[in-house]
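# need a structure here:
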Amino acid sequence: MRIDYKISDKFDFKIFIPVLILNIIGLAAIYSATLNNPQAAGNFEKQLLFTALGYIGFFITYALPTNTIKFISIPTYLISLFFLIVVLVIGKKVSGAKSWLGLGSFGFQPSEFAKIGTILLLANFLTRLNNNIDSFKDILISLAIGFVPIGLILLEPDMGTSIIFFSFILIVLFWKGISLLGLFVVLSPGFVAVASLFGSVPFIFSLVIVLVVLFFFKRDLFFNGSVFAINLAAGFFTDNLYNALSPHQQARIKSFIDPMSDPLGSGYNSIQAMVAIGSGGIFGKGYLQGNQTQLQYIPEQWTDFIYCAIGEEFGFVGAILVLSLFLIIFLRLLNIASSTKDEFLSLVITGIFGVYFTHFLINVGMVIGILPIIGVPLPFVSYGGSSFLLNMFMLGIVLNIYRTRKNYA
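Predicted coordinates:
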């Protein structure tokens, strides 16, 4: 019993075991989704290779000196920006986005690597001496750290990954203790941007709301003018960005508002996903027995729509099991972040939580029809080498911090 206590004190099984179970469920679902699909031949075997590499990377990261995490923050961020620029020049276009670098029969998605680079540098900046998260200057610098990679990713264009970046940046700033005013400065451009998609009247109405809130906070003219200018620019930028999106990406946004407006086109995946989930019943149709899954009604179901295969073949019980495992992971991440005394390490874990949680929320949300289909995989479950390797690397960082947490008390 004493040996077990020592092991658990250095290795957090409470988060590792749920991840392992999700990984096993994911492999089973990927096998089912690719079994009768010639276009996906070899994907299951590739995912097995990614899984092995992911766990090797996890244990290497887990064993590194914890101070290495802060040491690599700046170079990791700069290298990630370099690859984001490279992919715009020589990248391979997949699903309308130039976001992949080809490596033989494999591919590498630089935006995945950029997530951890951005988290590390943002945490580094926010924990430097004399930093004030509520100062306009430090808020702008924090946003700049995140919006440089976001801007490059939007040029691909990859809207889904950009949303992930914005979400985990917001979560890190919230954990740092940003005030209501600071939170408003960060969120208001997004609010105005979304409003601008619905036309001129909602756009103008959103700007009026921004002015009213700024008046309520009673700050100086320069501050109010700067915030309003940022919001105004966000609205015009979003409108131009929407027009620059490829037709199929614009169609995805339209189908979110009304999937039935184009049931055989942009709304097809959303409708079929909901059919698959709903047809599973309580206990599912049985492994390898799902009609939607085995007859390939949902294109590339082994990636963004893997949750459909689980819901159809394992039913409500399987779907709830996956949700419960993620809930355990999220609660455990927040527990470790709150108990870690070193602020930099705490913010790093919070950023990692933000990546996992946003991926989970968007993926499940788009499958059940409450969020638009923007191509976001389910962590530890969906097919994808870059995504799985990054997720395991980030998990290695979390457990590395857990292993040495008492050193920073």
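# only C-alpha atoms for contact and neighbour calcs from this point on.
Will do.
# Quickly note the distance from Lys14 to Gly26.
19 Å (C-alpha to C-alpha, to the nearest Å).
# between these two, who's got more neighbours?
Gly26 (25 against 13; other C-alpha atoms under 10 Å).
# The more buried one is in what secondary structure piece?
helix 13-34 (DSSP states H and E).
# ok, and for that helix, which residues are buried?
15, 18-23, 25-34 (16 or more other C-alpha atoms under 10 Å).
# hmm, who's touching it?
Contact with helix 13-34 is made by 40-41, 43-44, 47-48, 287-288, 293-294, 296, 301-302, 306, 309-310, 322, 325-326, 328-329, 332-333, 380-383, as judged by C-alpha atoms under 8 Å, 6 or more residues apart in numbering.
# And this one, please, so the two structures can be compared:
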Amino acid sequence: MKRHPQIDEYIRQVCSQIKSKEVHEAISQELEGHFADRIADYQSEGMSEKDAVDRAILQMGDSHLIGKQLHQTHKPRIEWSLVGMVAALVGIGLLTLYSLLDSQSLVDSQFQRQILSVVLGAAVLAGILFADYRKLLPYCKQLYMTTLLVMLISLMTSEQVNGSLQYLDLGLFRFDFLSLSPILLVLSVAGLFSQWRWESWRDFSKALVVVLVPLLIYMSASRMFIGLLYVIWFGVLLFSSQMRRMYKWSFVGLIMALFLAAIGLLFAKPYAISRLLIFLDPYKDPLGAGYQTVQSIEAIRSAGWWGHGFGAQLAALPVTESDFVFAYLVYSFGWIAGGAVLLIGILLLYRIQRAMGQVKDRFGSLLIRGLMAVFFVPFFWSILMALGIVPIFSVSLPFISYGGTQFVLQMAVFGIILSVYRRKDITVLAASR
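From the prediction side, this is the model:
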């Protein structure tokens, strides 16, 4: 049936009230279907086409009111509770670094750079928040291949710092690309997994290649923690994919076996193994391999409920601005402050988990799951490391530790998570077309 001009005008008026233009086509098709059904019913009762159209429009109701209701249903939404908790962590981080500055453990230029990183990170988060993450989907394979290529270049050209390859030298500036790579790989692998059908061993084989190459690069660069993080978030995406359960367990078992074998090769020397496992009994060598763990535990133990105060000096513990910033935070502001950071982290995880349940888009859901692992594994590892519960790696506490590049990347992670949540009602309607 040819659409009547009155129906066209009605639909136009409805859509004029809906700011999100991306849902206009889907809503138009939905309204057309309703009108077609009603007009057909009225005509079967003997009405003329004109009378049937008039009756259908009358029964549908006021176009502006319908449009406003649909706008409320499908408008993009920001999860402000997540924004608030991120802002709280950033504020705690700046206060902690300012305390380090007052104790002369941090210099003015470092604190100023962190302030600039906060401003830049906020801009990055806002820019990603209002972007359409779905536009990445057609380019996931290219993104994966490009990321691998730059990782290989980084492996071959980076400078070695503390036994691991760190910075990609681009001439004018140096950049730790391997720290950025987990985010890029989550974006690309989530897209690939959302498109694969997982019906044969061929998909299993492709997934095996996808996981092995980056893992080998991380191990070759001696980036143990990034390798561990990669195994964890890849496993999360794998179990969230549509791969058959028997394949999932086989796959994860194979990955873990390869990762542990790589760890064994890299820590083949007894001295290296003892350093890795010293957290089990750090007081066995308090002035050697267990020194950092012992100093961190003692600093936290001596803090009490309210700590030693703003600007407290903790010269005995190294890297208090990065790896052991949680120990310094508790030492200065007490167990209350440490508990608050831990509680915010748990609430943040809970809120993202709940928000994820409302996302029906397959790509978006996988993105959130992978990025949750990328953020929360370092978050909780850094805290547990300061408490002497897990081995020591070079792990910063997100949003609190000093580090410009890491801070901006962490803000980008939350920009993507918020972007997926913001578009959850739009993507559901668009997918139903």
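# Quantify their similarity with the TM-score.
Overlay of the two chains. TM-score (TM-score structural alignment, normalised by the length of the first structure): 0.79; 358 aligned residues with a C-alpha RMSD of 2.8 Å.
# superposed on the second structure, where does the helix holding Gly26 of the first structure end up, distance-wise?
If you overlay the two and look at helix 13-34 of the first structure, the average distance to its match in the second structure is 1.2 Å (mean C-alpha distance after the TM-score superposition for the first structure).
# In the second structure, what stretch matches the following helix or strand past that helix?
Downstream of helix 13-34 of the first structure, the first helix or strand assigned by DSSP H and E is helix 43-63. Helix 43-63 of the first structure corresponds to residues 110-130 in the second structure, going by TM-score structural alignment.
# Show me which residues of the matching stretch are buried.
Across stretch 110-130 of the second structure, burial judged by 16+ other C-alpha under 10 Å covers 111, 114, 117-118, 120-126, 128-130.
# same deal with stretch 129-147 of the second structure?
Leu129, Phe130, Tyr133, Leu137, Cys140, Lys141, Leu143, Tyr144, Thr147.
# Do a quick rundown of the strands in the second structure.
159-161, 164-169, 174-175 (DSSP state E).
# which other helices and strands contact the shortest one?
The elements that strand 174-175 of the second structure packs onto, with contact taken as 3 or more C-alpha pairs under 8 Å, 6 or more residues apart in numbering; DSSP states H and E, are strand 164-169.
# Residues in contact with the strand it packs on: which ones?
153-155, 157-160, 174-178, 221-223.
# now swap in stretch 182-189 of the second structure and tell me
Under C-alpha under 8 Å, 6+ apart, the answer for stretch 182-189 of the second structure is 137, 139-141, 143-144, 147, 210, 226, 230, 233-234, 367, 370-371, 374, 413.
# what separates Asp102 of the second structure from Phe111 of the second structure, distance-wise?
As judged by C-alpha to C-alpha, Asp102 of the second structure and Phe111 of the second structure stand 11 Å apart.
# check contacts around Asn37 of the first structure.
Gln296.
# what about it, distance to Gln272 of the first structure?
Distance from Asn37 of the first structure to Gln272 of the first structure, counting by C-alpha to C-alpha: 17 Å.
# from memory Leu395 of the first structure sits against Phe58, does it?
Yes: taking contacts as C-alpha atoms under 8 Å, Leu395 of the first structure lies within contact range of Phe58: 6.8 Å.
# Can you find the partner of Ile400 of the second structure in the first structure?
Aligned partner of Ile400 of the second structure by TM-score structural alignment: Val381.
# measure the closest residue to that match other than its chain neighbours to Pro379 of the first structure for me?
Excluding its sequence neighbours, the residue lying closest to Val381 of the first structure (C-alpha to C-alpha, 6 or more residues apart in numbering) is Gly26, at 4.0 Å. Note on Gly26 of the first structure: its distance to Pro379 of the first structure, by C-alpha to C-alpha, is 9 Å.
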